[in-house]
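*Asks:* need a structure here:
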Amino acid sequence: MTYRYILFYKPYGVLSQFTKDTPTQSTLKNFIEIPDVYPVGRLDWDSEGLLLLTNNGQLQHRLSNPRFGHERTYWVQVERIPDAAALTQLQQGVTIQDYRTRPTLVQLLPTEPSLPERDPPIRFRKNVPTAWLEMTLTEGKNRQVRRMTAAVGFPTLRLVRISIAQLNLNKLQPGQWRELTSSELQLLVNLAFAGGRRLKK
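*Replies:* Here you go, the predicted structure:
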């Protein structure tokens, strides 16, 4: 069996699955015509950015299992300008529902990051400023980033995952995908199986 490792820039409004729940929904099938690959983790339909897909079930399990937490970094546009207290709360962990998040790397970006325009764009409100955060998590609870920023009073307007471990968007545009390079794959193998069994490539 030949294993495939795909990096995909998921656009806004696309489900992280190949099957449709309704006839009008866009799914991965609209962009990727490779049989039997599946996403490692997921991005919500209203989130954008990097998605890793593979047909290697061993790697998929290792990276998806919360016990093997790996870094995922997001650029997050929020409503209003977070103050130091809110940033500290996010960094130390916040309670969402009945769960307290792990410590998170968070910084306020000095300028808006260079990203493709979202389609459709976020709702513009002249009297409400926005800011961009860079957040790095090692866990992936359901809608976690959105719930974290809402918990400290700064709702998320736009969410873009820019990296998974050492993998990043680079020159990919929304809707585009590419295969991992051999060096990228080796780094991913080292991360996923550090101190454990080696992955069959």
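*Asks:* For the rest of this, base every contact and every neighbour count on C-alpha atoms.
*Replies:* Will do.
*Asks:* All the strands of the chain, residue numbers only.
*Replies:* Taking DSSP state E as the criterion, the chain carries its strands at 5-10, 14-15, 26-27, 38-39, 48-54, 72-79, 95-96, 99-100, 105-108, 130-137, 156-164, 167-168, 177-179.
*Asks:* this one next, for a side-by-side:
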Amino acid sequence: MHQHFKIYKPYGYLSQFINNGQKQHRKKLLGELGEFPEGTMSIGRLDEKSEGLLLLTTDGKMSDFVNSSKVDKEYYAQVDGDITEAAIKALQNGVEIGLNGTKYTTKPCPAFKLDEVPNLPERWKKLRDERHGPTSWVSIILNEGKFRQVRKMTSAVGFPTLRLVRVRVGTIYLDDLQPGDSMQLLDIKKELNLDA
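*Replies:* Below you'll find the model as predicted:
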């Protein structure tokens, strides 16, 4: 019987359970955050400096399905500066980013400026504060997952990302999980509103 979990991946952790033989001078791995069944893998990835919702499973087919473009993923990005309507419009329409040495135009996607600072746990590694200029928060919903895509998108419109938190995968939300917390999902298909 396969098992599935949701976890709040903290800042500074890699989205993997084993060190794939790389000389990664003592990087932090997901397995340090709890007891998970043998064969558990993350569904998709968040880079080391990103945080938030990560789904875990022992079912490779489920991982492939969720990673396909059928499932939306929502990110909250704190950006450097007070993001403009023009920048939001550009994010919505698709922007050109670099990908493996070539240019790529992102697909049109929902994006909007958040009216209020989202209620997220403080990050253990402090960000710069308002004395260094204003920041703002945006929501970006993607159903593609290119390497460091959100960061590249906000940079492309002139507002580099300072903090990036994934808050939703499909219909599964981060809710009030704290960094490092995990919770078992009894029926991931039902949670994601997927047909059996």
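*Asks:* before we move on, back to that, which one of the strands of the first structure lies nearest to Leu187 of the first structure?
*Replies:* strand 167-168 (9.1 Å; CA to CA).
*Asks:* whereabouts in the second structure does that closest one align?
*Replies:* Per TM-score structural alignment, the counterpart of strand 167-168 of the first structure in the second structure is residues 172-173.
*Asks:* Count residues in the vicinity of Thr154 of the second structure, would you?
*Replies:* Residues near Thr154 of the second structure, counting by other CA atoms under 10 Å, number 25.
*Asks:* ok, for the equivalent of it over in the first structure, nearest residue in space, not its chain neighbours?
*Replies:* Using TM-score structural alignment as the criterion, the counterpart of Thr154 of the second structure in the first structure is Thr149. Closest residue to Thr149 of the first structure apart from its sequence neighbours, by CA to CA, 6 or more residues apart in numbering: Pro155 at 5.5 Å.
*Asks:* returning to that earlier point: quick one, which of the strands of the first structure is nearest to Ala192 of the first structure?
*Replies:* strand 156-164 (11.8 Å).
*Asks:* Now for the residue nearest the centre of the first structure: which residues touch it?
*Replies:* Nearest to the geometric centre of the first structure sits Arg161, at 3.6 Å (CA atoms, centre = their mean). Shown in contact with Arg161 of the first structure (CA atoms under 8 Å, 6 or more residues apart in numbering): 47-50, 72-75.
*Asks:* May I have the distance across stretch 95-114 of the first structure, first residue to last?
*Replies:* 31 Å (CA to CA, to the nearest Å).
*Asks:* Same question for stretch 114-128 of the first structure.
*Replies:* For stretch 114-128 of the first structure, the end-to-end distance is 21 Å (CA to CA).
*Asks:* quick revisit: can you check which of the strands of the first structure gets nearest to Gln144 of the first structure?
*Replies:* Taking CA to CA, strand 95-96 is the member of these nearest to Gln144 of the first structure, at 8.1 Å.
*Asks:* mean shift of the closest one relative to the second structure?
*Replies:* Following superposition, strand 95-96 of the first structure is found to deviate from the second structure by 0.5 Å on average (mean CA distance after the TM-score superposition for the first structure).
*Asks:* Show residues contacting that strand.
*Replies:* If you take CA under 8 Å, 6+ apart as the criterion, strand 95-96 of the first structure is touched by 101, 147-148, 151.
*Asks:* These in helices, which ones?
*Replies:* Members of the contacts of strand 95-96 of the first structure lying in helices (criterion: DSSP state H): 147-148, 151.
*Asks:* quick one: which of those has the most company?
*Replies:* Busiest of those [other CA under 10 Å] is Met148, holding 21 neighbours.
*Asks:* who's in contact with that one?
*Replies:* For Met148 of the first structure, the contact set (CA under 8 Å, 6+ apart) comprises 90, 94-96.
*Asks:* okay, those in CSV with neighbour count and distance to Asp83 of the first structure next?
*Replies:* Formatted as CSV, these follow (neighbours: other CA atoms under 10 Å; distance: CA to CA, whole Å):
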residue, neighbour count, distance to Asp83 of the first structure
Leu90, 24, 11
Val94, 21, 15
Thr95, 15, 18
Ile96, 14, 20
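*Asks:* between the residues you listed, which is nearest Gln166 of the first structure?
*Replies:* Taking CA to CA as the measure, Gln166 of the first structure sits nearest to Leu90 out of those, at 22.7 Å.
*Asks:* Give me the spatial nearest neighbour of the closest one, chain neighbours excluded.
*Replies:* Thr104 (6.4 Å).
*Asks:* quick one: contacts of the helix ranked longest in the first structure?
*Replies:* Counting residues, the longest helix in the first structure under DSSP H turns out to be helix 182-192. For helix 182-192 of the first structure, the surrounding residues in contact (CA under 8 Å, 6+ apart) are 5, 59, 62-63, 68, 70, 165-167, 198-199.
*Asks:* returning to that earlier point: surely the match of Thr154 of the second structure meets Leu157?
*Replies:* No. Under the criterion of CA atoms under 8 Å, Thr149 of the first structure is not in contact with Leu157, lying 10.1 Å apart.
*Asks:* Need the overlap of contacts for those two.
*Replies:* Val78.
*Asks:* re earlier: isn't the residue nearest to Thr149 of the first structure up against Val145?
*Replies:* No. Using CA under 8 Å, Pro155 of the first structure is not in contact with Val145; the gap is 9.7 Å.
*Asks:* Thank you, goodbye.
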